[in-house]
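Peer 1: Whatever this is, show me its structure:
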Amino acid sequence: MNRPRRADAADNRERILEAARAVVATADEVRLNEIAKRAGVGQGTLYRHFPTREHLLAEVYRQDVDELVATAPRLLAEHDPVTALTRWLDRLVEYARIKHGVFAAVEAGVRKDLSAHSLGPIGDALTTLLDAGRAAGTVRPDVDARDLILLVGYLTRLEQDEWDTRARHLIRIILEGVRSRG
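Peer 2: You can find the predicted model right below:
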């Protein structure tokens, strides 16, 4: 039986996840003691929530995937399709930075499991955005989610020191290629 977490335990868990996300996005090496320190918790608290580094990083990754996927319909409700796609791809840049850090820090088997978890939902969210753009006549009819996933996959090849200058620039180039010229 899964009981709800106590408020302080839930707060600790969220602080650990936020600290882990920050470390993954900026550090060359993911160290659990650094994550615990940033989160303001002891090692024991960290390990109670996440027994291994892989458990913690997998949860950071899964949480980012879930947030990214949930963003697509919200953006479409608030913006025209191209603006929604643009903002979603901006969010994807941050997701890719976390993915790159997580994948660098976990074993090959964990990477494969995490990729399997994300590819379908991300493709579905992207298809929703592209379909809305095609219906509005602002997205090329010959572009699909797989095209964009392959192109955006190259973000993982960026070095950390060039991320801020190149990632969003590359997304803008991709967006120009996706837009309908009609």
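Peer 1: Could you use CA atoms for every contact and neighbour count after this?
Peer 2: Fine.
Peer 1: tell me the centre residue of this protein?
Peer 2: The centre of the chain sits closest to Y95, judged by Cα atoms, centre = their mean, with a distance of 2.4 Å.
Peer 1: for the longest helix seen in the chain, packing partners?
Peer 2: The longest helix of the chain (DSSP state H) is helix 108-136. Counting contacts by 3 or more Cα pairs under 8 Å, 6 or more residues apart in numbering; DSSP states H and E, helix 108-136 is packed against helix 53-78, helix 81-105, helix 145-152.
Peer 1: One more, please, to line up against the first structure:
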Amino acid sequence: MRADACRNLDTLLQTGAKVLARDPSASITQIAAEAGLDRRTVYRRFATREALLVALFEAKLDEAERVLDEARLTEAPIAVALHRYVEGIVPVSRQWPLDFSSLESPDHVTEKRRQQLRARLSAFVDRGVDEGFFRADVPRTWVRKLLDDLVKLAAHSNPEMEPPKAADLVVEILLRGAGKQ
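Peer 2: Sure thing, here's the model as predicted:
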């Protein structure tokens, strides 16, 4: 792919994520206009709005997967892995603010990848409970949901907060609410 085509694709995906987060019904034409691209350029790459959405979610999943790998959820000490994960995923959530419910008919591959990433986080929470890091009397699904919700709050309710500070707060709040006393 030519350098200008790569830049156009990156601009389109970045802009598309933000436009669709603001207005889930936005058209390809609206996204193209905000990205400064001709709609025909977009349609050459993505024949349908759904194809564009799948590409957006694939980009989001790529970044989330990278963050999970770098956090070393299975090897690093729980507190270290948790902080690394939150510090890495906050910028990803800001860069790709789309919610997967935007997909009208979930792409099988995309949904499978999403479930695999969710399973990795759930396994991490299980590990935290098993190692006594999280309270055993709190349902694991609550701890997992609380982590997701705190990340979402940190990423979007205070977008100027730096990721390390956001991670500090998320970890502290998570542990005070679900941490072993």
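Peer 1: Comparing the helices and strands packed on helix 108-136 of structure 1, which comes out most buried?
Peer 2: Greatest average neighbour count among these goes to helix 81-105 (a mean of 21), per mean count of other Cα atoms under 10 Å.
Peer 1: tilt between it and helix 145-152?
Peer 2: Counting by axes from the mean of the first three to the mean of the last three Cα atoms, to 10 degrees, helix 81-105 of structure 1 lies at 60 degrees to helix 145-152.
Peer 1: circling back to that earlier point, make CSV out of the helices and strands packed on helix 108-136 of structure 1 and add distance to Q43 of structure 1.
Peer 2: Formatted as CSV, those follow (distance: least, Cα to Cα, whole Å):
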stretch, distance to Q43 of structure 1
helix 53-78, 12
helix 81-105, 19
helix 145-152, 36
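Peer 1: among those helices, which is nearest L32 of structure 1?
Peer 2: helix 53-78 (7.0 Å; Cα to Cα).
Peer 1: Give the aligned range of the helix or strand containing A10 of structure 1 in structure 2.
Peer 2: Secondary-structure assignment from DSSP states H and E places A10 of structure 1 in helix 7-26. The alignment of helix 7-26 of structure 1 onto structure 2 (TM-score structural alignment) covers residues 3-22.
Peer 1: Run through who's touching the matching stretch.
Peer 2: Contact with stretch 3-22 of structure 2 is made by 26, 31-32, 34-35, 37, 42, 55-56, 95-99, as judged by Cα atoms under 8 Å, 6 or more residues apart in numbering.
Peer 1: and if you look at stretch 125-134 of structure 1?
Peer 2: Contacts of stretch 125-134 of structure 1 (Cα under 8 Å, 6+ apart): 69-70, 72-73, 76, 80-82, 84-85, 139-141, 143-145.
Peer 1: can you rerun that using 10 Å?
Peer 2: With contact meaning Cα atoms under 10 Å, 6 or more residues apart in numbering, stretch 125-134 of structure 1 is reached by 68-73, 75-76, 80-86, 88-89, 120-124, 136-146, 148-149, 178-180.
Peer 1: Stretch 94-107 of structure 2 now?
Peer 2: Outside stretch 94-107 of structure 2, the residues touching it (Cα under 10 Å, 6+ apart) are 13-22, 24-25, 49-51, 53-54, 56-61, 63-64, 89-91, 93, 110-114, 152, 154-156, 159.
Peer 1: End to end on that stretch, go ahead and measure it.
Peer 2: 23 Å (Cα to Cα, to the nearest Å).
Peer 1: How about the aligned residue in structure 2 for R62 of structure 1, nearest residue that isn't a chain neighbour?
Peer 2: Residue pairing (TM-score structural alignment): R62 of structure 1 is matched to E58 of structure 2. Closest residue to E58 of structure 2 apart from its sequence neighbours, by Cα to Cα, 6 or more residues apart in numbering: T110 at 6.4 Å.
Peer 1: Pull out the buried residues from the longest helix of structure 1.
Peer 2: Burial within helix 108-136 of structure 1, assessed by neighbour count using 16 or more other Cα atoms under 10 Å, is assigned to 110-111, 114, 118, 121-123, 125-134.
Peer 1: circling back to that earlier point, what's the residue nearest to E58 of structure 2 in contact with, if anything?
Peer 2: T110 of structure 2 touches 54-55, 57-58, 61, 100, 116, counting by Cα under 10 Å, 6+ apart.
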